[in-house]
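Student: Return a 3D structure for these sequence lines:
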Amino acid sequence: MRKPFAALALVLAFGAAPAFAQNAGLGKPISEADIKQWDIAILPDGTGLPPGSGTPAQGAQIYAQKCVACHAEGGKGGGAPGAGPLVGGAPLTNGIETQKTIANYYAYATTIFDYIRRGMPYTMPRSLKDDEVYALTAYILSLNKLIGENDAMDAKTLPQVKMPNRDNFIMPYPDRI
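Tutor: Presented below is the predicted three-dimensional model:
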């Protein structure tokens, strides 16, 4: 007699629970426009890069205004704590202890664009226009001698830049790139 009564009590308790459920009243529905503002991922092959372009010369001007205070003249670092150098660095595979920089660590040039676009300048992230981000990316790539001083970067040319460390990463899922 006890088991059927316990089973009936459980069915009634859990069956009636939805009738007493309450909405927590937290948050609000998100619109497609809101999602689009934060859907800014850039893939290694360039998928997600926005329209726009920039040259190293344009990037040098922007760098002097918005980046030099932290990253120092010529991207050598030391301007602000935590803002390491953007240029140089020995290859990471030679056994010498060295600092990771854009030239010796990043596997894809599109990562530079993505990082600048999301997080720079440090005091005002996401404040740069896409053309400014392309220009800064071009400037940093040219400082590292990875592109020429007159090479413009855009959604087509940026993914074509071969970074020195591209083949030194072990990709756990290479078919996803």
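
Student: CA atoms for contacts and neighbours, from now on please.
Tutor: OK.

Student: tell me which element E97 falls in.
Tutor: For E97, there is no host helix or strand (DSSP states H and E).

Student: Output the contacting helices and strands for the strand or helix carrying S142.
Tutor: Assessed by DSSP H and E, S142 sits inside helix 130-143. On a contact count with 3 or more C-alpha pairs under 8 Å, 6 or more residues apart in numbering; DSSP states H and E, helix 130-143 meets strand 53-54, helix 56-66, helix 109-119, strand 153-154.

Student: Second chain to compare with the first, below:
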Amino acid sequence: MHSIKTVIIAAAAAALLSDSALAFPYDFGRPATKEEMALWDIDVRPDGTGLPPGGGTVAEGKAIYADNCEGCHGEAGQGGIKDRLVGGQGTLATGHPVKTIGSFWPYATTLYDYIRRAMPYPAPGSLSDDETYALVAYLLNLNGIVPEDARLDQSNLAKIRMPNRDGFVPDPEFRTITNSR
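Tutor: Coordinates of the predicted model:
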């Protein structure tokens, strides 16, 4: 008897979920506007496509780092509870590679993109574009990539040649993908 009830309940549920029941036109939400989509379209490519207007200096970045990053990454990008950000140059081909911004990352624009999207913890996306440029300038300076008086912006960030730029070899299968922007 128990199995007959189970079959009847299953048949009733199947009827409710039939094509006619699913054909009910749900009216949830609305299409996003171009302005709303632009808020999410913030990726920055290696060639600098997608970098916003603005800029920042090493000195400005030092203060931003102290307020937002030092607690996790340590003073001057080392010794914190999270990833080390500074040093490691020349270690990638050794038995103990130290992967940092200065030793591993191939593009300065990737650093900007990552900080803009994912940092600082626990409030990603809370830095302004100018603050992000300044923080990138500071971190690149700590790694000996830009001078202490550097000011980074939309016009010069993509021109920075990172030490490991040639350490990444694109897969030939993906070289034919064209830029969709």
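
Student: What TM-score do the two superposed chains give?
Tutor: Superposed pair, TM-score by TM-score structural alignment, normalised by the length of structure 1: 0.81. Supporting alignment: 158 aligned residues with a C-alpha RMSD of 2.1 Å.

Student: rewinding a little: would CSV of the helices and strands packed on helix 130-143 of structure 1 with distance to T101 of structure 1 and mean neighbour count be doable?
Tutor: Converted to CSV, those look like this (distance: least, C-alpha to C-alpha, whole Å; neighbours: other C-alpha atoms under 10 Å):
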stretch, distance to T101 of structure 1, mean neighbour count
strand 53-54, 22, 22
helix 56-66, 17, 19
helix 109-119, 11, 20
strand 153-154, 20, 24
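
Student: any idea which residue sits dead centre in structure 2?
Tutor: Centroid-nearest residue in structure 2, with C-alpha atoms, centre = their mean: Y114, separated by 2.8 Å.

Student: To which residue of structure 1 is F24 of structure 2 aligned?
Tutor: Counting by TM-score structural alignment, F24 of structure 2 lines up with Q22 in structure 1.

Student: wait, N68 of structure 2
Tutor: Checking TM-score structural alignment: N68 of structure 2 goes with K66.

Student: which residue sits closest to that match in space, ignoring its chain neighbours?
Tutor: Leaving aside its sequence neighbours, K66 of structure 1 sits nearest to P121 (C-alpha to C-alpha, 6 or more residues apart in numbering; 6.7 Å).

Student: so which of the helices and strands packed on helix 130-143 of structure 1 gets nearest Y139 of structure 1?
Tutor: Nearest of these to Y139 of structure 1, taken as C-alpha to C-alpha: helix 56-66 at 3.9 Å.

Student: Remind me what that closest one packs against, helices and strands.
Tutor: helix 130-143.

Student: quick one: the helix it packs on to structure 2 mean distance?
Tutor: Taking mean C-alpha distance after the TM-score superposition for structure 1, the mean distance separating helix 130-143 of structure 1 from the aligned residues in structure 2 is 0.2 Å.

Student: what residues does that helix touch?
Tutor: For helix 130-143 of structure 1, the external contacting residues (C-alpha atoms under 8 Å, 6 or more residues apart in numbering) are 50-60, 62-63, 74-75, 86-87, 103, 112-113, 116-117, 147-149, 151-154.

Student: Report the contact partners of T111 of structure 1.
Tutor: So T111 of structure 1 contacts 42-44 (C-alpha under 8 Å, 6+ apart).

Student: Now which residue in structure 2 aligns to it?
Tutor: In structure 2, the residue paired with T111 of structure 1 is T110, using TM-score structural alignment.

Student: Could you give the number of residues near A14 of structure 2?
Tutor: By other C-alpha atoms under 10 Å, 12 other residues sit near A14 of structure 2.
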